[in-house]
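J.: predicted model and sequence follow; I will ask about them next.
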Amino acid sequence: MGFLAGATSAFAQCKDDQVLVKGGFGEAQFMIELADDAGERAQGLMNREVLARSAGMLFVFERPGTVAFWMKNTLIPLDMIFVDRTGRIQHIHSNAIPHDETPIPGGDDIFAVLEINGGLSEIYGFQVGDALQHSAFLGGPALIPCKE
């Protein structure tokens, strides 16, 4: 289901292929693909027919800024979780519509975007202010620090 079994340390080992989301709901872990260059971010999850429930893609930018996404050539509904440099969730867009070319704004000072299957944010209870843990946030004041 994506939830972690048992308690985890606030200083868990960060891995490039995992994101931990932590908030009032508890914790959820996703195995992710990392999109940290322009080509990977442009391709994103386009043309994929399925995405495992515990999977996602983390888009990481060189510096925080104003970002917007769209769903052109995306075949499955997605939740977009817009995150600042510290790993704190700033905005959640649920159930983005496949093939829709309408820009989906995430806000200002966005450093990363986690895309997961549409509807999961609501199922898990993710809220603005919850935090992500991933090695991408090591260069800033990560809210959930990683073990060295």
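T.: Arrived safely, thanks for sending. Residues are numbered from 1 along each chain as shown.

J.: contacts and neighbour counts: CA atoms only from here.
T.: OK.

J.: just say helix, strand or coil for the most centrally placed residue in the chain.
T.: Central residue check for the chain by C-alpha atoms, centre = their mean: the C-alpha nearest the mean position is that of residue 114, 1.6 Å away. Taking DSSP: H, G, I helix; E, B strand; the rest coil as the rule, one finds residue 114 in the strand state.

J.: same deal with residue 39?
T.: Put simply, residue 39 is helix when judged by three-state DSSP.

J.: over to residue 141?
T.: Look at residue 141: counting by three-state DSSP, its state is coil.

J.: the host helix or strand of residue 29 - contacts with which helices or strands?
T.: Counting by DSSP states H and E, the element that carries residue 29 is strand 26-35. Based on contacts counted as 3 or more C-alpha pairs under 8 Å, 6 or more residues apart in numbering; DSSP states H and E, the elements that strand 26-35 packs against are strand 18-23, strand 55-69.

J.: alright, now check it against this:
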Amino acid sequence: MSTLGLALSLLLPGAAFAQEGPQKLPAITLTAGMHQIRAEVARTDLQRQIGLMHRSAMPAGEGMLFIFEQPGVQCFWMRNTLIPLSAAFLDDEGRIVNIEDMKPQTEDSHCSKKPVRFVLEMNQGWFAKKGLSAGSRIGGEPFARPR
């Protein structure tokens, strides 16, 4: 959950808890080298706040891309999230800044090491299993370079 989401949940008690089941959002295809990722896209404050909460499982090769309007130090936590996740914090070109492994149902804060607009959550260990680390690039429409 982003810092903004945390602030909203404090200001609007119960806002994150009104969601009883997992949200399903439109998905796009991203690439990581030869690997394809089906990523649901969370664009609004509420979508980002709910994120992957209440899911008991997530298929391999699927995840959620969080898109923010402005770059910032993005921080996430795992309240009401039932599955272990890895969050890759991505710059505007899709390069991984840092990856944080997150434990289910915790409120530990996991933050980007510099301002970013994108965060990609996948099943925990997915990035490591694919040999991806800081400096690796995720491809796809959100990271298209202007010509």
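T.: On my side now, so go ahead. As the structure is a prediction and not an experimental result, all values here were calculated from the model.

J.: how close are the two chains, by TM-score?
T.: The TM-score (TM-score structural alignment, normalised by the length of structure 2) is 0.77; 121 aligned residues with a C-alpha RMSD of 1.5 Å.

J.: re the thing from before, can you redo the helices and strands packed on strand 26-35 of structure 1 as a markdown table with distance to residue 108 of structure 1?
T.: What follows is these, written out as a markdown table (distance: least, C-alpha to C-alpha, whole Å):
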| stretch | distance to residue 108 of structure 1 |
| --- | --- |
| strand 18-23 | 21 |
| strand 55-69 | 4 |
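
J.: nearest to residue 131 of structure 1, of the ones you listed?
T.: With C-alpha to C-alpha as the measure, strand 18-23 is the member of those nearest residue 131 of structure 1 (5.4 Å).

J.: thinking again about what came up before, and of the helices and strands packed on strand 26-35 of structure 1, who's closest to residue 127 of structure 1?
T.: Closest approach to residue 127 of structure 1 among those (C-alpha to C-alpha): strand 18-23, 7.5 Å.

J.: between the closest one and strand 55-69, how big is the angle?
T.: Relative orientation of strand 18-23 of structure 1 and strand 55-69, computed by axes from the mean of the first three to the mean of the last three C-alpha atoms, to 10 degrees: 70 degrees.

J.: sorry, back to before: need the helices and strands packed on strand 26-35 of structure 1 in CSV with distance to residue 32 of structure 1 and mean neighbour count, can you?
T.: As requested, these are arranged in CSV below (distance: least, C-alpha to C-alpha, whole Å; neighbours: other C-alpha atoms under 10 Å):
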stretch, distance to residue 32 of structure 1, mean neighbour count
strand 18-23, 5, 22
strand 55-69, 5, 18
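
J.: closest one to residue 135 of structure 1 among those?
T.: Ranking these by proximity to residue 135 of structure 1 (C-alpha to C-alpha) places strand 18-23 first, at 8.7 Å.

J.: how far is the closest one from where the chain is centred?
T.: Relative to the centre of its chain, strand 18-23 of structure 1 is centred 9 Å away, using C-alpha atoms, centre = their mean, to the nearest Å.

J.: buried stuff in the strand holding residue 29 of structure 1?
T.: By neighbour count, and taking 16 or more other C-alpha atoms under 10 Å as the criterion, the buried residues in strand 26-35 of structure 1 are 27-35.

J.: now stretch 126-133 of structure 2
T.: 126-127, 132.

J.: cool, and stretch 126-139 of structure 1?
T.: Of the residues in stretch 126-139 of structure 1, those buried by neighbour count under the rule 16+ other C-alpha under 10 Å are 126-127, 130-138.

J.: map residue 141 of structure 2 onto structure 1.
T.: In the superposition onto structure 1, residue 141 of structure 2 corresponds to residue 135 when matched by TM-score structural alignment.
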